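here's a sequence, model it:
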Amino acid sequence: MVENRRQRMQALLAADRAARPASAVSLACGRCVVELSVTGAGATVLAEMPTGNGDGDGRPSRGLVHATNPVSAGLEDLQLTVGEGPCLDAFASGGPVLVADLATEVARWPAFTPAACKLGAAAVFSFPLLIGVARLGSLDLYRDTIGPLTRVELADALILSDLATQGVVDDLNGHSVDDVSWLADPHVQIHQAVGMVQVQLVTTTEVALMRLRGYAFTHDIPLAEVAQQVVDRSLRFTDTEDGIHAQ
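Purely as a prediction, here's the structure:
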């Protein structure tokens, strides 16, 4: 039964590619929207950002591989900005995160939930992209109405997440899983900005990222935009007697 469904999905993706040449990840995300009755889908590569002391316990950094619509892209960016959400939980746990009614999860994700609902997400479903025990990222789905995935939809989502994983592996060809800077994505600038803020504040990578996130959240602007300002040198973080602030 499962093998038959996998073969069906592979056949559908092959037909999709014949009709519209694209990456396997992009096609898997598009197929999720068609098969799973979701509004949007995104896939990301995640890598643990070191804290500066080499212990590898930093928060995950992210490179966006694909998003089917602006809301999906916005949800990915939001999670990177506030440092919480289903994608990060799926990556940390290695298991799916299924939320049929996002509005009920304010206590779980106090920063992510209200903003995600405002973007238009009513339900979210995240699946880790795994090769054995190695975690590569996540496949993230959302609906603009509440409601769970059906049993069949869940089975298909697991199959599509596995096929998306193979697509990520293909895209990673020749690159380290721990380095997402090669991705053609605005988040690449975030890595550059983190390095600049780290030098400006003489601090760790983790603290520099936290300061960038805090500034983005406080001023209600995308983290990528803050990073752009830092890279352009129109925004600089300084350590003063009143605390760390941007000027």
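
for the rest of this, base every contact and every neighbour count on C-alpha atoms.
Will do.

what sits closest to Gly95 if chain neighbours are left out?
Pro128 (6.2 Å; CA to CA, 6 or more residues apart in numbering).

residues touching the one you found, list them.
Cys87, Ala90, Phe91, Gly94, Gly95, Pro96, Arg135, Leu136, Gly137, Ser138, Leu139, Ser161 (CA atoms under 8 Å, 6 or more residues apart in numbering).

switch to 7 Å and redo it
By CA atoms under 7 Å, 6 or more residues apart in numbering, Pro128 lies in contact with Ala90, Phe91, Gly94, Gly95, Pro96, Arg135, Gly137, Ser138, Leu139.

scan this structure for its longest helix.
Using DSSP state H to define each element, the chain has its longest helix at helix 151-171.

can you list the buried residues in it?
Residues 153-154, 156-169 are the ones in helix 151-171 that count as buried (16 or more other CA atoms under 10 Å).

one more, for comparison:
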Amino acid sequence: MDQDRRARLRELLIADRDGESASTVALVCGRCVKELSITGAGATVLSHLGIGSGSADHPSRGLVHATNPTSAGLEDLQLTVGEGPCLDAFASGGPVLVPDLAAEGARWPAFTPGALALGAAAVFSFPLQVGVARLGSLDLYRGSPGSLSRSEMSDALILTDMATHGISDELAGHHTADMSWLLDPHVEVYQAAGMAQVQLETTTETALLRLRGYAFAHDLPLAEVARRVVTRRLRFTQEEDWS
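Sure, this is the predicted structure:
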């Protein structure tokens, strides 16, 4: 039965590609929206920052594709607050299925209010992995509460596998820490973290925490804070005034 479902989804992706220049990952995300009764989908890769000899091995995400602004916003929110279903899926190596996000306030106290404000009522994240090597996650959200059906769950796992192969193809020729191939504003975050690390004379992990703290305190996307640092409109000091 799974082979039949896989063959059907493969044929649909081939049809989706006809006349389109979109990547496999983009096609998979679009097909998720059509097949799984969800509102939006996104795929990200996860790498590790290692700027400087004293830096911590801190995870950082890069957006590969999002089907709509809310999907992109959910990824940015998780990068800002450092918690959420995508990060949990990557850490655990298993799906994170949350049919009612409003009930998860204690689990993700910083992520949940912002995600609800963006319009996500249910979230489902699946790790993209080859064997034991995890590459990122396929992230789905729904605008109303509700679980994935059994057949939708089967299709989600198959589409996750297809997205994994797409990510593997995209990563070919790149070091695992190289995200320069991503058309993603999050790449600027990594550059800003390195600059803030030098300004604060601290580790990359602490610099990222300062970036996130500033974004949270000023209700700004982390990408915007990074842009201000990179363009030298914002400089961090040991005792910066955030008023």
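
what's the TM-score here?
TM-score for the superposed pair, counting by TM-score structural alignment, normalised by the length of structure 2: 0.96. Supporting figures: 243 aligned residues with a CA RMSD of 1.6 Å.

so among the contacts of Pro128 of structure 1, which ones count as buried?
So, by 16+ other CA under 10 Å, the buried ones in the contacts of Pro128 of structure 1 are Ala90, Phe91, Gly94, Pro96, Arg135, Gly137, Ser138, Leu139.

just the strands in structure 2 please.
40-49, 58-66, 96-98, 122-130, 133-142 (DSSP state E).

ok, Leu27 of structure 1 - contacts?
Leu13, Asp16.

so which bits of stretch 59-77 of structure 2 are buried?
60-67, 70-77.

next: stretch 228-241 of structure 1.
Buried, per 16+ other CA under 10 Å, within stretch 228-241 of structure 1: Gln228, Val230, Val231, Arg236, Phe237.

then stretch 188-200 of structure 1?
Val188, Gln189, Ile190, His191, Gln192, Ala193, Val194, Gly195, Met196, Val197, Gln198.

quick one: contacts of that stretch?
Ser181, Thr204, Thr205, Ala208, Leu209, Ala224, Ala227, Gln228, Val230, Val231, Phe237, Thr238.

neighbours around Asp219 of structure 2, how many?
Using other CA atoms under 10 Å, Asp219 of structure 2 is surrounded by 9 other residues.

which stretches of structure 1 form helices?
Under DSSP H, structure 1 gives helices at 2-19, 24-35, 70-82, 86-93, 112-119, 151-171, 187-201, 205-219, 223-231.

what is the longest one packed up against?
Pointing back at helix 151-171 of structure 1 there. helix 24-35, strand 123-131 (3 or more CA pairs under 7 Å, 6 or more residues apart in numbering; DSSP states H and E).

relative to helix 2-19, how tilted is it?
Here the directions of helix 151-171 of structure 1 and helix 2-19 differ by 60 degrees (axes from the mean of the first three to the mean of the last three CA atoms, to 10 degrees).

equivalent analysis for the last one, please.
Using the same axes, to 10 degrees, the inter-axis angle of helix 223-231 of structure 1 relative to helix 2-19 is 50 degrees.

compared with structure 2, how much does helix 223-231 of structure 1 deviate?
Superposing on structure 2 and averaging over aligned pairs (mean CA distance after the TM-score superposition for structure 1), helix 223-231 of structure 1 comes out at 0.4 Å.

Ala164 of structure 1 contacts Gly30, correct?
No. The criterion here is CA atoms under 7 Å, and Ala164 of structure 1 misses it with Gly30 at 10.8 Å.

before we move on, the earlier item: closest to Gly147 of structure 1 among the buried ones among the contacts of Pro128 of structure 1?
Ranked by distance to Gly147 of structure 1 (CA to CA), those are led by Pro96 at 15.9 Å.

and for the closest one, nearest residue in space, chain neighbours not counted?
Pro96 of structure 1 sits nearest to Phe127 (CA to CA, 6+ apart), 4.5 Å away.

surely that neighbour meets Asp140?
Yes. Contact criterion CA under 7 Å: Phe127 of structure 1 and Asp140 qualify, at 6.4 Å.

if we can go back for a sec, which of the contacts of Pro128 of structure 1 sits closest to Val38 of structure 1?
Checking the contacts of Pro128 of structure 1 one by one against Val38 of structure 1 (CA to CA), the nearest turns out to be Leu139, at 12.5 Å.
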